[in-house]
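Undergrad: Sequence first, predicted model second:
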Amino acid sequence: MTAQPLATTVHVARPDQLTVPVLYALLRLRSDVFVVEQDCVYPDMDGRDLDPEVLHLWVSPADDPEEVLACLRVLPEPDGGTRIGRVVTAKAARGRGLAGDLMSAALAEVGSAPCVLSAQTYVRDFYASFGFEAVGEEYLEDGIPHVDMRRAGR
């Protein structure tokens, strides 16, 4: 018997719209994956999460909006463009297309503005499928190969 797909919801909120449990769940997921799973000791809480211009997007089960299965954030860039960052999916939720759902929602929010991101090299093709192109050379960040990517304004 095939398991039923999990019904999910994509949420979009500014920092002042986040509940404390959701903010905690966002930060916990990022820490679980980036710091613990990928073994990178770095200051994930960089002061940008509470910037009033930042958008937080997350996927939750439809019946529990405070459970975070995947998330990302959209930040303004000094040049007027936009940055997508901290794209992450919980280990148990991978392979369901949740990161793709988030990227589609994030790009709908970005609209026609130019957009940049720093991609772990192994997911470069994933971001390319959303119109991002590599710019510059591959580099190591916290011991993990990355490449900067850009999607031109539309």
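TA: That came through, no problem. Numbers count the residues shown, from 1 in each chain.

Undergrad: For the rest of this, base every contact and every neighbour count on C-alpha atoms.
TA: Will do.

Undergrad: Can you tell me the closest non-neighbouring residue to residue 67?
TA: residue 60 (5.4 Å; Cα to Cα, 6 or more residues apart in numbering).

Undergrad: ok, which stretches of this protein are strands?
TA: Listed in chain order, the strands of the chain (DSSP state E) span 8-13, 55-61, 70-76, 82-89, 115-120, 133-141, 144-151.

Undergrad: returning to that earlier point: measure the residue nearest to residue 67 to residue 143 for me?
TA: 30 Å (Cα to Cα, to the nearest Å).

Undergrad: neighbour count winner among the two?
TA: Ranked by neighbour count (other Cα atoms under 10 Å), residue 60 and residue 143 place residue 60 first, with 20 against 10.

Undergrad: got the contact list for that one?
TA: By Cα atoms under 8 Å, 6 or more residues apart in numbering, the contact set of residue 60 is 8-11, 66-70.

Undergrad: any chance of these in JSON lines, with distance to residue 97 too?
TA: Compiled in JSON lines, the contacts of residue 60 are given as follows (distance: Cα to Cα, whole Å):
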{"residue": "8", "distance to residue 97": "11"}
{"residue": "9", "distance to residue 97": "13"}
{"residue": "10", "distance to residue 97": "12"}
{"residue": "11", "distance to residue 97": "15"}
{"residue": "66", "distance to residue 97": "19"}
{"residue": "67", "distance to residue 97": "17"}
{"residue": "68", "distance to residue 97": "14"}
{"residue": "69", "distance to residue 97": "11"}
{"residue": "70", "distance to residue 97": "10"}
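
Undergrad: any idea which helix is longest in the protein?
TA: helix 98-110 (DSSP state H).

Undergrad: another structure for you, compare them:
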Amino acid sequence: MLSIKIKTFQELTTQELYDMLQLRSAVFVVEQDCVYQDLDGKDQKALHVLGFKNDEIIAYARIFKPGDYFNEASIGRVVVAINERQYKYGYNIMNASAEAIKSYFNETKIKISAQVYLKKFYNNLGFKAIGKEYLEDNIPHVAMLKG
């Protein structure tokens, strides 16, 4: 079972910050073999959706109010540890993120920049592709909208 905590940047403990950055790096840099600047200066504006299992962060996303990333509210840096993906925690972290956007920002319209290979996953969560595919950090992405 996944336990979800939502925190501002200031509320994160040093250990939580380290663990979430380590998870993001393990997946987005190492696993996907992509050199990019993960520390983009936006974490301070985001709300952080932390998914814990046995006191370890194994799933994560960050959310933004409208105007802080896109014109719409948004979810990004969605990640699940490789050894935990068979449990479908991606759905838990995305649903918790959408709920947090509704409760914290009173918004239901959400825009994401999705890796193309995950389009079906996001379709299952109610997102629809908009516009053409594009490269972001040399990985094919597509903008998607829900609500």
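TA: Ah, there it is. Being a predicted model, the structure only gives us computed values, none of them experimental.

Undergrad: just how off-centre is the longest helix of the first structure within its chain?
TA: Offset of helix 98-110 of the first structure from its chain centre (Cα atoms, centre = their mean, to the nearest Å): 9 Å.

Undergrad: That one vs the second structure, mean deviation?
TA: Helix 98-110 of the first structure differs from its equivalent in the second structure by a mean of 0.8 Å after superposition (mean Cα distance after the TM-score superposition for the first structure).

Undergrad: Now that helix: buried residues?
TA: Of the residues in helix 98-110 of the first structure, 98-99, 101-103, 105-107, 110 count as buried by neighbour count, 16 or more other Cα atoms under 10 Å.

Undergrad: Now the equivalent of residue 141 of the second structure over in the first structure: closest residue in space that isn't a chain neighbour?
TA: For residue 141 of the second structure, the aligned position in the first structure is residue 146, judged by TM-score structural alignment. Nearest in space to residue 146 of the first structure, with sequence neighbours left out and distances taken as Cα to Cα, 6+ apart, is residue 120 at 4.3 Å.

Undergrad: Near the one you found, how many other residues are there?
TA: 17.

Undergrad: Now do the contacts for it.
TA: Shown in contact with residue 120 of the first structure (Cα under 8 Å, 6+ apart): 144-147.

Undergrad: what about the second structure, which of those residues hold up?
TA: Counting by both residues aligned by TM-score structural alignment, their matches' Cα atoms under 8 Å, the second structure reproduces these contacts from these: 144-147.

Undergrad: Out of these, grab the one that's most surrounded.
TA: Busiest of these [other Cα under 10 Å] is residue 147, holding 21 neighbours.

Undergrad: what about that one, distance to residue 116 of the first structure?
TA: 11 Å.

Undergrad: which of the kept ones among the contacts of residue 120 of the first structure lies closest to residue 76 of the first structure?
TA: residue 147 (19.6 Å; Cα to Cα).

Undergrad: Pretty sure the closest one sits against residue 123.
TA: No: the pair formed by residue 147 of the first structure and residue 123 falls short of the contact definition of Cα atoms under 8 Å, at 9.8 Å.

Undergrad: How many residues are close by residue 72 of the second structure?
TA: 18.

Undergrad: Now the aligned residue in the first structure for it. Nearest residue, chain neighbours left out?
TA: Using TM-score structural alignment, the partner of residue 72 of the second structure in the first structure is residue 81. Closest residue to residue 81 of the first structure apart from its sequence neighbours, by Cα to Cα, 6+ apart: residue 114 at 5.0 Å.

Undergrad: Over to stretch 64-76 of the second structure now: how far is its first residue from its last?
TA: 8 Å.

Undergrad: Then stretch 32-46 of the second structure?
TA: By Cα to Cα, one end of stretch 32-46 of the second structure lies 23 Å from the other end.

Undergrad: Quick one: distance of it to the chain centre.
TA: The answer for stretch 32-46 of the second structure is 11 Å, by Cα atoms, centre = their mean.

Undergrad: now stretch 67-85 of the second structure
TA: So, by Cα atoms, centre = their mean, the centroid of stretch 67-85 of the second structure is 2 Å from its chain's centroid.

Undergrad: what do you get for stretch 80-99 of the first structure?
TA: 4 Å.

Undergrad: Verify the stated contact: residue 47 of the second structure with residue 11.
TA: No: the criterion here is Cα under 8 Å, and residue 47 of the second structure misses it with residue 11 at 9.7 Å.
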